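I need the structure of the sequence given here:
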Amino acid sequence: MSSKRVLPDESSSTSADADKNNLKPHQTVFRVTLQTRKKPTEFHARRAHKKSRAGCVTCKNRRIKCDENRPTCSKCKKRGVDCLYASGESLADHGHTSSRVISRKSPTLSVSSFSCCDISKTICEALRLGSRSSSTLPSFVHERAGSMSTVAFHHFLTHSTDTVVSPAVKDVMRTDMIRVSFTSPHLMYTILAVGMLHLNRISPSKDRSIAESTFCQRALEEYQKALSSGVTENTTDALLSSCMLMSGMTVCPENFNPLDSWVLTNKPESLNWLSLQSGLRCILSLASSYLPRSIWATAFAQVDEVGDLIFRDLQQGREGMNPELADLCEIDDYSTGQTNVYFDPLRMLTSLMNLERNAENSGHCTSFMGRLECDFVALLRARDSPALLILAHWMGLMCCLSEWQPWVEGRIRGECVAICMFLEGHGDSRVRRLLRFPAGACGYKLCQIQG
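Down below sits the predicted model:
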C-alpha cells in the first residue's frame, strides 16, 4: 500500500504527480514550501573576539573546547573528572591547600605552595633522575608533561589517597612520601601510575590506558634498578613506598575476567599478584636497622600494634576455627604453624572473620595477603582445595567489606568467582558446602545443591 504524508496546507499527491517527478509509488513524499529567497543582506565584519587559550589542562588533553569556568569547567564537572589549570594557578586556587600536601620541607623544597606549572616542572625533573633522559621518554610524557603527569599527580594527592583507611598511612602518603618522590624516579613514576590507574578506572579512556601502562612500565624498570643497588638508609623510604603502592596496583587490573584467573587457566604465573604482596615483608627485613628513622616508622608501629592484638589469640589447636574447614585441613588440638601449613592462614582468617565489619577493620583485613608464607602460596599455585577454600573465604570477607575497600572490585571478587567455579564440581561434599559463604559474598550462583 502506498504511504503518503502531506502537510496540512498542501494538496494530496496523485499517481500522475509521482510519475511526473519519477518517484516510486510506495515512497513517502514530503512536500515543504520553500521560502522565497530574500535580498542578500549587506556584509558585516565579524566582531573581534579573543580565542580561548587558557582552558584547563584536562580539556586540552581530551582535545575539546573548555569554557574556562573556575575552579571547575562545565565539561570536567559533567564527566566527574579533575579539572586542572596550568596557567600558574596554585592548587589552593582549586580548593586544595598545597601546604597540606607538602607540609614538611626538605633542603630541595623550600616553599610550601606550588603552582601547577611548578609541579609539572618538578615532576619532569624527578623523572629525569632515572636512567632514561627526558628525550627518551614516551612522546606523550615528554610533550604532555604539563597535562598527563600533572593530572595523575594531582589526582593521586586529592583522590587516590582518600581511599586509604589508616589515617597514619594516609598522612605519610600526602606529606613525607611526596617529598621523597621528588628525588626518586621509581617512586614518582609509581605515584603517577597509581593516580592514572585510579582516574582511568573512574573515567576510562584510551589515552589514560596508555599513560597508565607507560607509567607502570617505567616504575617497574626504575624500581628493579633501585633494588639491584641494594637497600640502604637513603633508599629505604622510597623502596617501601613504591612497594606498597605497587602491591595495590596488582589487585586493580583493567577489565579483569574470572576466566583469566590462574585457577581456571592453570597458569601458575597468573598468581604472581599474590606473591608480590609479600615483597614489603622482604624489604622490611632487609631494612630493619633503618626503620626507626624511616618516614614510615610511626605508621607501621600503629598498624603492627593492632595486628598483633588481632592475630595473637590462638597459637595452637583449632579452637574457634570453622570445624569443617579445620577437618579438611587436618588441624587438631595439637596443630601449630610449624606442624601444619594451613594453620597460620586459617588462624588469621578466623580472627578476621570475628571482627566487626567497619571501615577501620576493613583495613586490617587487607593485611592477610601480605602475611601468607611461600609454602601456602605454593599450594595455591597447585590449586590445592583446602588452600583455595581458605583464600576464597578471605576473598568473600573482602567482598563484604568492599564499601570501604573499593579496590576489591578490581580483582578479588573475580578471583573469588573463579575459585567457586573451579571447586563447585569437587567430589568432596565438604568442599561444596564450604563454598556457600564465598559464593554468596562474591555473587556467584552455585549450580549444584550442597548436601
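
switch to C-alpha atoms for all contacts and neighbour counts from now on
Noted.

and for the residue lying closest to residue 134 once chain neighbours are set aside, the neighbour number?
Spatially, and ignoring its direct neighbours in sequence, residue 134 is nearest to residue 128 (5.6 Å; Cα to Cα, 6 or more residues apart in numbering). The tally of other residues near residue 128 (other Cα atoms under 10 Å) stands at 18.

doesn't residue 185 make contact with residue 128?
Yes - the pair residue 128 / residue 185 is scored as a contact, 7.5 Å apart, by Cα atoms under 8 Å.

tell me if residue 446 really is in a strand.
No - Residue 446 is assigned coil when assessed by DSSP: H, G, I helix; E, B strand; the rest coil, not a strand.

relative to residue 435, how far out is it?
Between residue 446 and residue 435 the distance is 8 Å, computed by Cα to Cα, to the nearest Å.

one more, so I can put them side by side:
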Amino acid sequence: MVVSALDAGDGTNRKRRVHKKSRLGCRNCKLRSVKCDEGRPNCKRCSDYGVNCSYINAGADLEVLLKTTAGPEKEPATAQPLYQTMLGIMDPPSSSMPLVVEPNAGSVLSSQADMDRFTRFRSRTMYSIGNDTTGPMYRENLLRLSHQYTFLMHMILTITAIHDRYLSDPPQRLRTYAEIWHWTQASGLFNQALSNPLNDQDLDAIWAAAALLGVIVYSSTDATTAEESWPLKCSGDGELEWLRICDGKKTIWQLTNPSSRPGSGFFCITTEPQMRNEYLFPDPPLLGAEGLPPDLAQLCEVNAYSTSDNNPYHGVLHALAPLLDMEMTRASGPRFFSLLHFLSASFRTLLENKDPRALLVLALWYARICNSGMWWVDKRAKLEGQAICIYLERYHWTHKTVMRLLEGPKMRCGLPSTPASLSPGLIAERVVR
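Got it, this is the predicted structure:
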C-alpha cells in the first residue's frame, strides 16, 4: 500500500520542525543505506527498486510494490482475477529483511552454505515430498525448474532449512536466519511473479512453488507443547494461515491447470489413473448424509436435505468419513490432504471462532495423520490435535456427544483418556460444581 506523506510540522515551533526534519526519509532507503530523495507519495529510489515506500513505522519494510509500467493501458488478461486472489497470501516471517532480486536462480547459490543446503535437498529433503507414485515427477520438475526460477530456488532452500531445524539435536524451536531469509525472498518474488500475466512456460514453476508452499507453511510452527499451540494459544491472525494458503493453492491449480496442457511436467497427475486416484479426491455428494457416521452427522445437523450451501459441515464431513477407517502413510498422504480442498469459507470461519463442532472435525482429521512418520506432517498434527482436545475439555466439557467423540482423537494424539489434560484449577472447579 502507499502511505501518506508526513506533515512537516506546525510551522511555529522551530525545535519541532528540526525534529521532524531529522526523521524524514524513507525507512527502506535507510535499510539499504542509500540517500532518499524524499519524493511523495513514493521516493524514486523505492519505485526503481520495486518496493513500497515506507515513511512511517507502521508500514512494512520493503513490501513488494505492484505497479504497472507507464504507457497505454492494456485490457486485463482473463485470468487476472486468479492472480489477484493469490497476491499477498504469503507474508514473509520478517519484515526487516530487504527483498533482493537476483539476476537468475543460479545466483541464489552464491555461498557455500546455500550450495550445501541445495545438496541436502537433492539427497534428502526432496525424497520426503510426495509418495512413490507422485514423488519422482515432483523431484524431476523441481530440480529442473529451480535453476530457471529464483523464487522456486528460494523455496527449496527454505524447506531444506526447516528440515535441518527439525533434524537438529535437540530439535531447534526458533526459525533460523537462513530459513527466514530464503522465505522472505521466496514470498516476495513469488507474489511479484503472480502480479504479472504469466507465459505458458511459467505455469509449471508456479504450480511447483505452490506445492512446496503448502509444505512450508504447514510445517512452520514454533510450538513445542500443546499449551503453545492453537487454539489454546492465539498470537494473532496467522494461527490458521496454513489453511488460507490451501485456498491459494486451489486458485493456483485453476490458474496453471496441468490437465489441459499436455506439455506440462505435471500433466500425468490428472490423466494417469494411479496418480489420479492417489492425488485427487472425489467430490462429496451434492445432497444428504449417506455414508456419514450417524452420531457425527447428527451432531453437525447433516441430514437428507443438507448441502454444502446450507450446512458448512456437509462437504468436509463427506471428505472425512472415508478417512476414518484409513491410516495415513506416504502412499495415502495426498488423499488425506485433499480433504483441505473441501473446507469452505464458512467452515473456516467456524474454526476461527473456535466452534466446538468444527474443532472436533479438525481434531478427527489430525488424529488420522499425526502418526504418519512424515517429518513435516506429524508435529503440527500432534500438537494442535492435543491442543484442540484440551480446549474442548476445558470449555465444552458439558457437551456429552463432543466429549464422547473426542476419546478417539485424544488417544491417537497421545493424551490420556481421562480429563488429566485439564489444569488443576479447572478440575477443582468442576468438583465444586
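
anything in contact with each of residue 446 and residue 435 of structure 1?
420, 424 (Cα atoms under 8 Å, 6 or more residues apart in numbering).

looking at these two, which has the bigger crowd around it?
Between residue 446 of structure 1 and residue 435, residue 435 has the larger neighbour count (other Cα under 10 Å), namely 22 against 17.

so whatever residue of structure 2 lines up with that one, which of the three states?
Taking TM-score structural alignment as the criterion, the aligned counterpart of residue 435 of structure 1 in structure 2 is residue 406. Each residue gets one of three states, and residue 406 of structure 2 gets helix by three-state DSSP.

mind checking the longest helix of structure 2?
Secondary structure assigned by DSSP state H gives helix 375-395 as the longest helix of structure 2.

can you give me the helices in the stretch 251-400 of structure 2?
Secondary structure of the stretch 251-400 of structure 2, counting by DSSP state H, counting those that start in this stretch: helices at 273-279, 294-299, 314-320, 333-337, 345-352, 356-369, 375-395, 400-413.

and those helices as a markdown table, adding distance to residue 432 of structure 2?
What follows is these, written out as a markdown table (distance: least, Cα to Cα, whole Å):
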| stretch | distance to residue 432 of structure 2 |
| --- | --- |
| helix 273-279 | 52 |
| helix 294-299 | 29 |
| helix 314-320 | 37 |
| helix 333-337 | 42 |
| helix 345-352 | 31 |
| helix 356-369 | 24 |
| helix 375-395 | 15 |
| helix 400-413 | 19 |
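
so which of those helices gets nearest residue 154 of structure 2?
When these are compared by Cα to Cα, helix 375-395 sits nearest residue 154 of structure 2, at 18.0 Å.

packing partners for the closest one?
In terms of contacts (3 or more Cα pairs under 8 Å, 6 or more residues apart in numbering; DSSP states H and E), helix 375-395 of structure 2 is packed against helix 150-167, helix 203-219, helix 356-369, helix 400-413.

columns distance to residue 237 of structure 2 on top of the ones you listed, output as TSV?
Output for these, formatted as TSV (distance: least, Cα to Cα, whole Å):
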stretch	distance to residue 237 of structure 2
helix 150-167	22
helix 203-219	14
helix 356-369	17
helix 400-413	25
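
give the equivalent position in structure 2 for residue 325 of structure 1.
With TM-score structural alignment defining the correspondence, residue 325 of structure 1 maps onto residue 296 in structure 2.

okay, now its match: neighbour count?
Using other Cα under 10 Å: residue 296 of structure 2 sits among 18 other residues.

next one: it from residue 337 of structure 2, what distance?
The separation that residue 296 of structure 2 has from residue 337 of structure 2, given Cα to Cα, amounts to 20 Å.

swap in residue 279 of structure 2?
The span separating residue 279 of structure 2 from residue 337 of structure 2 equals 9 Å under the rule Cα to Cα.

pick out whichever of the two has more residues nearby.
A count of neighbours by other Cα under 10 Å puts residue 279 above the other of residue 279 of structure 2 and residue 337, at 22 against 16.
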